[in-house]
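Student: What shape does this take:
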Amino acid sequence: MAIDILASAPFRAPVLVRIGHGSSEAVESASDAIHYLQHRWPHERGDHYRRAVKVCKEAAQGSVPTEVAREAFISAAIEAYVLA
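Tutor: Just a heads-up that it's a prediction; the model follows:
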């Protein structure tokens, strides 16, 4: 079953992450967060990662406030040691 992802509202402030050895990158919305979680995230993925994927998808669909998704993404970034 496909999930429709909308262009979600921007976070109140971007979340800076550092994936690998590159410079910090700004994640500015739930849609951006989904991209990072699904395509750029480290291989070790815990409970915060799984919650962030779920909540960010819900926020991108408009059923969860954007800031709830931002907080879930921050928790996942802390868990994965990528919060800049």
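
Student: C-alpha from now on. contacts and neighbour counts both.
Tutor: Fine.

Student: Now do the residue nearest to residue 16 when sequence neighbours are not counted against residue 63, distance only.
Tutor: Here the nearest residue to residue 16 in space, its sequence neighbours aside, is residue 26; by C-alpha to C-alpha, 6 or more residues apart in numbering that works out to 4.6 Å. Applying C-alpha to C-alpha, to the nearest Å, the value for residue 26 to residue 63 is 23 Å.

Student: Who has more neighbours out of the two?
Tutor: Comparing residue 26 with residue 63 by neighbour count (other C-alpha atoms under 10 Å), the higher total belongs to residue 26, at 14 against 11.

Student: if I look at that one, how far off is residue 19?
Tutor: As it turns out, when the distance is counted by C-alpha to C-alpha, residue 26 lies 11 Å from residue 19.

Student: Let's compare: structure for the following, please.
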Amino acid sequence: MKDAQFKPVTVESLHSFKLRNIGSVAEAAEFLSSDWPGERGRIYLLARMACNEAMEGHASPAMARSVFVQATMEADIYVENTTWVR
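Tutor: Below you'll find the predicted structure:
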């Protein structure tokens, strides 16, 4: 389930000051590990764990998305949860 899709979440990447559309568990995990611009607090760690669990098939993509959205909101990088054109 590594590439399991979910309803896209748009976030702001503060490293590049660009919007980024995250639409899968793998993309969320990559963003958390490589492009995370904010604080790495408790919800960030929970989001990493949720993505790993979803990629291993032990959690749903929807659950991983929910925790990912919470982490982006905490880091003040959440933009919207609707699809935009790349």
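
Student: buried residues in stretch 17-25 of the second structure?
Tutor: Buried residues in stretch 17-25 of the second structure, defined by neighbour count with 16 or more other C-alpha atoms under 10 Å: 19, 20, 21, 22, 23, 24, 25.

Student: center of the first structure, which residue is that?
Tutor: residue 33 (2.8 Å; C-alpha atoms, centre = their mean).

Student: How is it assigned, secondary-structure-wise?
Tutor: With DSSP: H, G, I helix; E, B strand; the rest coil as the basis, residue 33 of the first structure sits in helix.

Student: dump the residue contacts of it.
Tutor: Residue 33 of the first structure is in contact with 27, 56, 73, counting by C-alpha atoms under 8 Å, 6 or more residues apart in numbering.

Student: Now do the same for it: its match in the second structure.
Tutor: If you follow residue 33 of the first structure across to the second structure using TM-score structural alignment, you land on residue 28.

Student: what's the answer for residue 57 of the first structure, then?
Tutor: The alignment partner of residue 57 of the first structure in the second structure, by TM-score structural alignment, is residue 52.

Student: What of residue 76 of the first structure?
Tutor: Residue mapping for residue 76 of the first structure onto the second structure gives residue 71, with TM-score structural alignment as the criterion.

Student: Thought residue 47 was touching its match, still the case?
Tutor: Yes: the pair formed by residue 71 of the second structure and residue 47 meets the contact definition of C-alpha atoms under 8 Å, at 6.6 Å.

Student: Show me what residue 10 of the first structure aligns to in the second structure.
Tutor: Aligned by TM-score structural alignment, residue 10 of the first structure pairs with residue 5 of the second structure.
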